[in-house]
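Just the structure for this:
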Amino acid sequence: MEIRTDAESTSFSSSLIAAVSYGIASMAMVFINKAVLMQYAHSMTLLTLQQLVTTLLIHFGRKMGYTRARGVDLATAKQLLPVSFFYNANVAFALASLKGVNIPMYIAIKRLTPLAVLIAGCFMGKGRPTTQVTLSVILTAAGVLIAALGDFSFDLFGYSMAFISVFFQTMYLVLVEKSGAENGLSSVEIMFYNSFLSLPFLMFLIIATGEFPYSLSVLFAKSYSFSFLVILILSLVMGIVLNFTMFLCTIVNSALTTTIVGVLKGVGSTVS
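Modelled structure (predicted):
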């Protein structure tokens, strides 16, 4: 009989907690975002607010001693710039894909991410995962192909944007895992740099798409509604929780584990 040491048990518990926390936060975020977007349709402005609040919260938390995150370092910022780029590119292409792909097919295509992470890991010399994991990922990808064959509303542009989004999501998760393993960065530090570096890109995006400044005036108008404010604050808080648990799960476990948890989240959301 195999006996776990205390260190192994602690490591296993941390990995499990990180994965479960990300799954719960991810599933909850789907419903919270849905509730917000039913009243406030400017999704990119909402994402910008989430990143701004994240940046300010971590910054002041560090100043007041609530977090051990290190201060802004130019070398680290340059190192994590690709993470921020791929993160925001994933968001931009995901939103673009939804213009031509229905939501069920979009969710199905995003389930190709574990396969993409699996392939990326092999190219980066991480080694081959267990046969059970490989077969599970391939089975998920096969299900996506079957779903695509039954999609009579096929849109080449939408599908292309969704596949590119899968690529960008794969890249930023792999880079997050690498940053945590090789550079010793915590999930809070990666989250801070990702949010901070995302702000210029998101500001450009909401101006280029025409959301700003109209989206801001709509936000001020709706701020008089107490119920909307509650949902908005909940969305901002859960945005922080989601990113934290996602980065934590990726660092403690792996990019592949995070994507598989995302697939399970999609199943749970569908059932709910």
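
CA atoms for contacts and neighbours, from now on please.
Noted.

So which bits of the one helix or strand Ile107 maps to are buried?
The secondary structure element spanning Ile107 is helix 103-110 (assigned by DSSP states H and E). Using 16 or more other Cα atoms under 10 Å as the test for burial, helix 103-110 gives 105-110.

Present these as TSV; the columns should include distance to Tyr22.
Rendered in TSV, the data for these read as follows (distance: Cα to Cα, whole Å):
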residue	distance to Tyr22
Met105	23
Tyr106	20
Ile107	17
Ala108	19
Ile109	20
Lys110	17
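
Pick the one among those residues closest to Ser11.
Of all these, Ser11 sits closest to Lys110, with 29.1 Å by Cα to Cα.

With respect to Ser43, which of the buried residues of helix 103-110 is nearest?
Taking Cα to Cα as the measure, Ser43 lies nearest Tyr106 of the buried residues of helix 103-110, at 16.7 Å.

Just to check, that closest one is in contact with Ala162?
Yes - A contact is recorded between Tyr106 and Ala162 when judged using Cα atoms under 8 Å, the distance being 6.9 Å.

where do the contact lists of the two overlap?
When Cα atoms under 8 Å, 6 or more residues apart in numbering defines a contact, the residues bordering Tyr106 and Ala162 alike are Ser97.

what element comes up after the helix holding Ile107 heading to the C-terminus?
helix 113-123.

Return the distance of that following helix from the chain's centre.
Averaged C-alpha coordinates place helix 113-123 at 17 Å from its chain's average position (Cα atoms, centre = their mean, to the nearest Å).

Spit out the contact partners of Ala255.
When the contact criterion is Cα under 8 Å, 6+ apart, the partners of Ala255 are 117, 170, 173-174, 176-177, 249.

just Ser187 next, same as before
Residues near Ser187 by Cα under 8 Å, 6+ apart: 180, 244, 247-248, 251.

Most neighbours of all the residues you listed, which one?
Leu248 (28 neighbours; other Cα atoms under 10 Å).

want to put them side by side, so please do this one too:
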Amino acid sequence: MNDATVAPPAPRILTRADGAAIAYRKTPGKSPGVVFLPGFMSDMTSGKAMYVEALCEARGQACLRFDYFGCGASSGAFTDGTIGRWAEDAVAALDELTEGPQVLVGSSMGGWIMLLTALARPGRVAGLLGIAPAPDFTEDLLVQGLSPEQKAALEKDGVVYVHSLYGPEPTPFTRALVEDGRRHLVLRRKMPLTCPVRILHGMQDPDVPWQTSLKLCQMLEGDDVEIQFVKAGDHRLSQPHDLDRLGRTLETLLDSLT
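From the prediction side, this is the model:
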């Protein structure tokens, strides 16, 4: 018997109108389907994305995970990506790669993309599940946290590099990302979304304050909104017990929609 590890098949490609190649993996199954939206500088191979796919496969539920432009296996440079561009990728994936009602699962920045996608296609979105969602983070967290020197560098050079808790290399943030983010802010007014919304947020999150989820709750027009605060939880919520909580929450939401 050959014990060599078999490499997974290459992801499939959705070609955007401008020629960009958006990599994705799709699991067929019953409705409602589930679409996973990664966070900033993350991709569809993250632990949470893989966990959600495995859960959906076990239930026979349709699932889609994909990489934004400039991320993971998709084409383009990460520093050319913006909130609006990534939201357009998500809407295109929803339109072209899924059928029927979908539950969007957004992690961190993916929670912002999740909201923009639902606002663009409210008739296609049956429910939302945010994991430490970070709507408006470019304006409310990034810009507010920069030093005067960093703000000057961002204005002068068009990019600033910020120390990361998750790797040795600093994280690049571009002026285009910040300026485009201002055109897509969602927490400044009520959002006309009435589908069920579930939110998980760690209270020890060093990146996105748990109060962000409270504000998000207040800005949603619908009443079917539930937040689970995890007292000792961090930003990623990717430990085994965190994934179990994610799975229970997603399954309960899916069961309520069928």
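
Let me know the TM-score between chain one and chain two.
The TM-score (TM-score structural alignment, normalised by the length of structure 2) is 0.22; 110 aligned residues with a Cα RMSD of 6.7 Å.

most neighbours, which of the contacts of Ala255 of structure 1?
Ranked by the number of neighbours (other Cα under 10 Å), the contacts of Ala255 of structure 1 place Cys249 first, at 29 neighbours.

Tell me which helix or strand the residue nearest to that one when sequence neighbours are not counted sits in.
Leaving aside its sequence neighbours, Cys249 of structure 1 sits nearest to Ala18 (Cα to Cα, 6 or more residues apart in numbering; 4.9 Å). Secondary structure assigned from DSSP H and E places Ala18 of structure 1 in helix 6-39.

Give me the distance between that helix and the centre of its chain.
Average the C-alpha atoms of helix 6-39 of structure 1, do the same for its chain, and the two points are 11 Å apart (Cα atoms, centre = their mean).

before we move on, back to that, and for the residue nearest to Cys249 of structure 1, the neighbour number?
Burial of Ala18 of structure 1, expressed as a neighbour count using other Cα under 10 Å, amounts to 22.

list the contacts for it?
Counting by Cα under 8 Å, 6+ apart, the residues that Ala18 of structure 1 touches are 245, 248-249, 252-253.

Now secondary structure and distance to Met203 of structure 1 too, for those residues, in TSV please.
Compiled in TSV, the contacts of Ala18 of structure 1 are given as follows (DSSP: H, G, I helix; E, B strand; the rest coil; distance: Cα to Cα, whole Å):
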residue	secondary structure	distance to Met203 of structure 1
Thr245	helix	25
Leu248	helix	27
Cys249	helix	28
Val252	helix	32
Asn253	coil	32
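
Tell me how far Thr27 of structure 2 lies from Arg59 of structure 2.
Distance of Thr27 of structure 2 to Arg59 of structure 2, computed by Cα to Cα, to the nearest Å: 11 Å.

which of the two has more neighbours?
Thr27 (17 against 12).

For the residue nearest to that one when sequence neighbours are not counted, which residues are in contact?
Taking Cα to Cα, 6+ apart as the measure, Thr27 of structure 2 lies nearest to Cys63, with 5.0 Å between them; neighbours along the chain are not counted. Contact criterion Cα under 8 Å, 6+ apart gives 26-29, 33-36, 53, 56-57 as the residues in contact with Cys63 of structure 2.

next one: Ala120 of structure 1
170, 174 are the contacts of Ala120 of structure 1 under Cα under 8 Å, 6+ apart.

Give me the subset of the contacts of Ser187 of structure 1 that lies in helices.
Judged by DSSP state H, the subset of the contacts of Ser187 of structure 1 located in helices is 180, 244, 247-248, 251.

wait, which of the residues you listed is closest to Leu81 of structure 1?
When those are ranked by distance to Leu81 of structure 1 (Cα to Cα), Gly180 comes first, at 14.5 Å.

Give me the helices and strands touching the helix holding Ile107 of structure 1, please.
Contact here means 3 or more Cα pairs under 8 Å, 6 or more residues apart in numbering; DSSP states H and E; on that basis helix 103-110 of structure 1 packs against helix 131-149, helix 156-183.

can you put those in a markdown table and add distance to Ser235 of structure 1?
Formatted as a markdown table, these follow (distance: least, Cα to Cα, whole Å):
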| stretch | distance to Ser235 of structure 1 |
| --- | --- |
| helix 131-149 | 30 |
| helix 156-183 | 21 |
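
For Leu46 of structure 1, find the nearest of those helices.
With Cα to Cα, the closest approach to Leu46 of structure 1 among these belongs to helix 156-183: 19.4 Å.

top helix in structure 2 by residue count?
Looking only at structure 2 and at elements set by DSSP H, the helix with the highest residue count is helix 240-256.

Could I get the buried residue list for that helix?
Of the residues in helix 240-256 of structure 2, those buried by neighbour count under the rule 16+ other Cα under 10 Å are 242-243, 245-247, 249-250, 253-254.

Equivalent analysis for stretch 156-174 of structure 1, please.
158-174.

Between the ones in helices among the contacts of Ser187 of structure 1, which sits nearest Val263 of structure 1?
Sorting those by how near they are to Val263 of structure 1, with Cα to Cα, puts Phe247 at the top with 16.3 Å.

Could you report the separation of the closest residue to that closest one other than its chain neighbours from Ser215 of structure 1?
Taking Cα to Cα, 6+ apart, and ignoring the residues beside it in sequence, Phe247 of structure 1 has Ser187 as its nearest neighbour in space, at 5.2 Å. Shown here: Ser187 of structure 1 relative to Ser215 of structure 1, a distance of 31 Å by Cα to Cα.

Repeat that for Leu37 of structure 1.
Note on Leu37 of structure 1: its distance to Ser215 of structure 1, by Cα to Cα, is 12 Å.

So between the two, which is more surrounded?
Counted by other Cα under 10 Å, Leu37 of structure 1 and Ser215 do not tie: Ser215 has more neighbours, with 19 against 14.
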